[in-house]
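> Sequence and predicted model, in that order:
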Amino acid sequence: MHTPSLFRHALLVGAALAALVSFAAEAATKTVCTITVNSADEREMFKRHLPPGDYKFVELVERNRPDWLASACQAKVQCDALIISGHFDGGDEFYTDSNEKSEYLTVAEMERASCSDSCPGVFANLKEVYLFGCNTLKPLPEQHALSNRDRIRHIFKDVPVIYGFSSKAPLGRYAGPVVERWLQTQPEVGSGKVNQKLLGAFAQVSMTVTPGITNADPQAKLRADACRFIDDRLSPAQKVEFLHEVLKGDLQEVRMLQEQLERFANAIGPKQRFESKTAAAFASLARDQATRERYLDFARTASESPARMRMMAFARNIGWLTPSQEQAEFLRMLGERVARDDVGREEIDMACTRERDAGSESALKPLATGVFKSSKVAPFAALACLGNAEAHARVVRAMASADTQDVAMVQTYLRHRPLTDSSEMRTVASSIGKMPTPGAQVRALETLARQRVSDPESLREIARLFPSAKSVDVQRAIAAILIRADHRVLGQADLARSLKQHRLKSPDGGSDVIDALIRVLQAG
């Protein structure tokens, strides 16, 4: 009479054992998540060679769905390993060069997902990350205060193994076969242990490996602070209050957090700024004159002009500078660099892209006094960008300079302020003909060619230089200008005869732009 009871007990035990076996099998299966924004070569090699019973693959990118990462996070996908494939040259996003795809993955979005606990599955349980993109683990900072390597380490906190490239990475069609050869050695993917065979397989390129930061890492506090500005669980007012705390603290850390601070300040729109608690937090920040002056003094010590003015732009954004005060800070910076004879392309670019305010004419006088003492073109180019007519004339005359550095500064200036005055074009064309050095003539002609000369008299002046040119390089530079011009104003038949009669023998004997111009003239 105990048999049914024993039978039922056995059935229950058997079911429990089956459930345990099933759970163990499920637990033993590793999930490999893939984010394929460009080449699928690497992903397909992993899928082809990893045993299906041991590994499950989940592609997180959903085509034509912009919020695919948020979708994956909401689905609570649990990833043991993550493979990201995409171009990463600039360090701001993974992107594609395919016309058929539009998906991309920004570093900012990854940081938000990592910091907000809104994506616990994708990021929380990772043992390994594979980043197939250029400069993903580049150790030197470029446009960011943190290097790509450090930013990636912050995103993948506590991940034991992160593979990437410190400089150029091979394209997918080349990386795929290398990955395949490595996978044929039957490695354990998702173990959380560095695989030396993988590093050896990519020994000819820049593959490297690093762990994500941990709470014991010296940068742990920096990451925690950066996360507070993008943590979805904090209100804008709380973030402004924290911003105030940060600005009162270590200013070196402020510089390291510069990008996060800027991104946060830019994300707070006018509507949010007028919300009572947020407005009160900004008002408290604006009243803190001691912290303001300390920050501005620190910003003025930045050795690079873009970094200095970036900090000043942030000060304006949070209410510490008015637009005219920020302009004054720019002129102060530029005046200091003029005094040190340290003006270059960056300063010219910055001057040419700034918006002039109504009071800038009088503010320019002290700067102009210093500039007109200089013997170099770069300070004049910066001043000319700000609207000084005398400085502009000085830069235009420098097109015919024998100094290669001066010509380079002229080229930078003219990218922002192209020549539009016909008389200036004629003056430049005439002065080029009087230059004694062929090398300098070529540089001047190349600079002029970028201005797309259309004035008939200027074109005729340039054509008249051809017979007297002392080198074939000068003649080629002349032809490069004329070939894009309206040949009807030059007398096509006469110009073709002049070119054939006076062209110098080419040292390489091949066809060049002069031949091309002659054919165009004869066809016309």
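That came through, no problem. None of these values were measured; they are calculated from a predicted model.
> alpha carbons only for contacts and neighbour counts from here, please
Noted.
> Can you get me a residue count around V37?
Neighbour count of V37, defined by other CA atoms under 10 Å: 22.
> Equivalent analysis for S422, please.
15.
> Please apply the same query to G200.
G200 - counted by other CA under 10 Å - has 12 other residues nearby.
> by contact count, what packs against the lengthiest strand in the chain?
If you go by DSSP state E, the chain has its longest strand at strand 30-36. Where contact means 3 or more CA pairs under 8 Å, 6 or more residues apart in numbering; DSSP states H and E, strand 30-36 is packed against strand 55-59, strand 81-85.
> So which bits of that strand are buried?
Buried positions in strand 30-36, judged by neighbour count with 16 or more other CA atoms under 10 Å: K30, T31, V32, C33, T34, I35, T36.
> and the host helix or strand of M312, what other elements does it pack with?
Assessed by DSSP states H and E, M312 sits inside helix 305-317. Judged by 3+ CA pairs under 8 Å, 6+ apart, helix 305-317 is in contact with helix 258-267, helix 289-299, helix 323-339, helix 345-353.
> tell me the contacts of A485?
By CA atoms under 8 Å, 6 or more residues apart in numbering, the contact set of A485 is R452, V453, S454, L459.
> Drop anything exposed from those residues.
Applying 16+ other CA under 10 Å to the contacts of A485 flags V453, S454, L459 as buried.
> picking that back up, between the following helix or strand past the longest strand of the chain and strand 30-36, how many degrees?
Note on strand 30-36: by DSSP H and E, the next helix or strand toward the C-terminus is helix 41-49. Orientation check (axes from the mean of the first three to the mean of the last three CA atoms, to 10 degrees): helix 41-49 against strand 30-36 gives 150 degrees.
> next up, a second structure to put side by side with the first:
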Amino acid sequence: MHLARSLCLLACFLSPLAFAQKQTVCTVTINSADEQKTFRKYLPADKYDFVELVERNRKDWLGSACEQKVSCDVLLISGHHGEGNVFFSDALDRGEHLPIAELERVACSDSCPSLFANLKEVYLFGCDTMNPQAQHTVSSEILRSFTREGRSPAEAARLTSQLKAERGESSRDRMRLVFKDVPVIYGFASAAPLGASAAVTLNRHFQSSGAGDVGKGRVSAGLLRQFASQGLVAGRGMTAGDSLAALRGDVCSFSNDRMTTAQRLDSVHKIMQRPVAESRLLLDRIEHFAKTLDADSRRKPEVAQAIERIARDTVTRDRYLAFARDADQPDTRARMIGVAHAVGWLNAQQRRDELLQMMGEMLAQKSVAGTDVGLACTLNKDGALDGALDRLARPGQADSVGHSAVLACMGSTEARTQALKGLVSPDDADVRVAQFYLRHRPITDADELRAVTRAIAGMNGFEAQARALDVLARHYLSDRGSVEILKQLFARTPAWAVQNAIAGVLLRADPKAAAHPDVLRTLREYRLKSLPEGNMVDALIERLKLS
């Protein structure tokens, strides 16, 4: 493939005549090739050359295209697109993916000036690629921070609204930043059609309108008309006077690989010297960069000096920490504390104190959400904070599943027992909290797992019982005593949802514990006729028959 691609490139870029007459269509086929094949079918070979940028089983394929000085007139990207801002495939045997951050790096770096320099059109066949909804939530903490800085309520509200418009970083904004000055960017404002369906629509378009508009740098009204019911929209890349120009400058300060680490630190410092409300919306990028500051890079004199410059800026430090302590979400606060530690504003003990203060405030609340429990367990995944919150717990808090789960994340054995009781609670909120807790602190002791299994079997509500069993299924059941409890529950329950959930547990269990003649006999004898098709009970029976 590499040889064929190189020959194509030679033909395209070494021949002046070919260069004058032909356009290069670059394709990035992450998932379906249907759209690419349709373009190939209708674009005449004497006018268009196709170059597939993805090289299978090569991680740096985009870098390879840069090295070979590929220059695209048209870019076609096909792949699923969603949370995480990445194009990806749903095929298990294909690991290719394309993060938008990598496109930003290419767009911002002088190391690859040719790839997108001559782009006239971009076709983005993926969900939400041109969704205008802001990805960053402009919460009340931002409004409060402007007020703290002395703004009037009206001015604070205006600035907050302006930030949302200019710094929300919708998918559409990110694409416009990447494809700066490109005349036409096509993408979907919401869910996109699957490749095969998109190909059918493209066929209709090319058959009715031809391929004359491709590569001309003008919006095709016919193409938008054909995809109207599927939400295709067209925009243009950011221009010099665009309201997003300042944001692009910030994005490129993180993405430009020609900048040294020390230069990036200085850029981050300047960003953090602005109103904290503005730098808060770049927290994802700041946090990601801070995590790259390993011990080796910190030992470099120029990096150490840049960190020292930030550490000495106590004015910015105080504003930043005041914002962090006022954050609406504990997760945001914890992340900001982590960044403060990384840039020298907090030493290890101060970071610990800030986190404990945050979790103490969490314990002081009337109720604790499952996400807060997950955060507490994550912050103490190494056990360094074990026992640190015991002195902050108030009488009666140990009776709350949420509060108990937080204390259990901090290493309390007594609180763990109480948190596990939430799994068999009739209260949905307690069950959700227990689910969050067990994702981070699963049951590994056989006696404890058997006790929890017995408690689930004794529950009254079928819906809650099935949900609890689904949580149990995430544990590798290898205890014959637990299997026996579930077998007895299967025989007596009148609820097919419970039987189905039991089968789900046993399908994931150790085959040596579940593959017993009594289990198969019980499944066959007591299987409810009301079970829908495609259920886990039938799947378990088939597996046990083969064992």
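Sure thing, it's come through. For clarity, every value in this text was computed on a predicted model and none was experimentally measured.
> TM-score them against each other, please.
For this chain pair, the superposition-based TM-score is 0.82 by TM-score structural alignment, normalised by the length of the first structure; 501 aligned residues with a CA RMSD of 3.6 Å.
> before we move on, the earlier item: could you give the residue range in the second structure aligned to the helix holding M312 of the first structure?
Using TM-score structural alignment, helix 305-317 of the first structure lines up with residues 330-342 of the second structure.
> Could you dump the helices and strands packed on helix 305-317 of the first structure into TSV with mean neighbour count added?
What follows is these, written out as TSV (neighbours: other CA atoms under 10 Å):
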stretch	mean neighbour count
helix 258-267	17
helix 289-299	15
helix 323-339	18
helix 345-353	19
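> show me what contacts L392 of the second structure?
G360, L363.
> can we see that at 10 Å?
Residues in contact with L392 of the second structure (CA atoms under 10 Å, 6 or more residues apart in numbering) are L356, Q357, M359, G360, E361, L363, A364, L407.
> Residue in the first structure paired with the second one?
Just to be clear, that refers to Q357 of the second structure. Per TM-score structural alignment, Q357 of the second structure is aligned with R332.
> Pick the most buried one from the helices and strands packed on strand 30-36 of the first structure.
Highest mean neighbour count of those: strand 81-85, a mean of 24 (counted as mean count of other CA atoms under 10 Å).
> with the second structure superposed, average distance for that strand?
By mean CA distance after the TM-score superposition for the first structure, the fitted strand 81-85 of the first structure averages 1.6 Å away from its aligned residues in the second structure.
> Read off where that strand ends up in the second structure.
With TM-score structural alignment as the criterion, strand 81-85 of the first structure aligns to 74-78.
> Centre of the chain to the matching stretch, how far?
23 Å (CA atoms, centre = their mean, to the nearest Å).
> Quick check: next helix or strand after the strand or helix carrying A440 of the first structure?
Assessed by DSSP H and E, A440 of the first structure sits inside helix 438-449. The element immediately downstream of helix 438-449 of the first structure (helix or strand, assigned by DSSP H and E) is helix 456-465.
> measure R176 of the second structure to A262 of the second structure for me?
28 Å (CA to CA, to the nearest Å).
> The two - which one has more neighbours?
More neighbours surround R176 than the other of R176 of the second structure and A262, with 22 against 19 (other CA under 10 Å).
> mind checking the SS state of that one?
helix (DSSP: H, G, I helix; E, B strand; the rest coil).
> surely it meets L247?
No. Between R176 of the second structure and L247 there is no contact under CA atoms under 10 Å: 11.2 Å.
> Identify the residues contacting the residue nearest in space to the middle of the first structure.
The residue lying closest to the centre of the first structure (CA atoms, centre = their mean) is G90, at 3.9 Å. Contact analysis of G90 of the first structure by CA under 10 Å, 6+ apart lists C134, N135, T136, E142, Q143, N148.
> again with D34 of the second structure
R40, S78, L194, G195, A196, S197, A198, A199, V200, L202 are the contacts of D34 of the second structure under CA under 10 Å, 6+ apart.
> what's the spacing between the aligned residue in the first structure for it and W182 of the first structure?
In the first structure, the residue paired with D34 of the second structure is D41, using TM-score structural alignment. Note on D41 of the first structure: its distance to W182 of the first structure, by CA to CA, is 14 Å.
> What count of nearby residues applies to A400 of the first structure?
Count around A400 of the first structure with other CA under 10 Å applied: 27.
> What does it correspond to in the second structure?
Checking TM-score structural alignment: A400 of the first structure goes with V424.
> Let me know the secondary structure of the residue nearest to that match when sequence neighbours are not counted.
Spatial nearest neighbour of V424 of the second structure, chain neighbours left out: I456 (5.8 Å); criterion: CA to CA, 6 or more residues apart in numbering. Following three-state DSSP, we place I456 of the second structure in the helix state.
> Then A237 of the first structure?
Going by three-state DSSP: A237 of the first structure is helix.
> Could you do the one 4 residues further on as well?
On the three-state scheme (three-state DSSP), E241 of the first structure is labelled helix.
> give me the number of residues near it?
By other CA under 10 Å, 17 other residues sit near E241 of the first structure.
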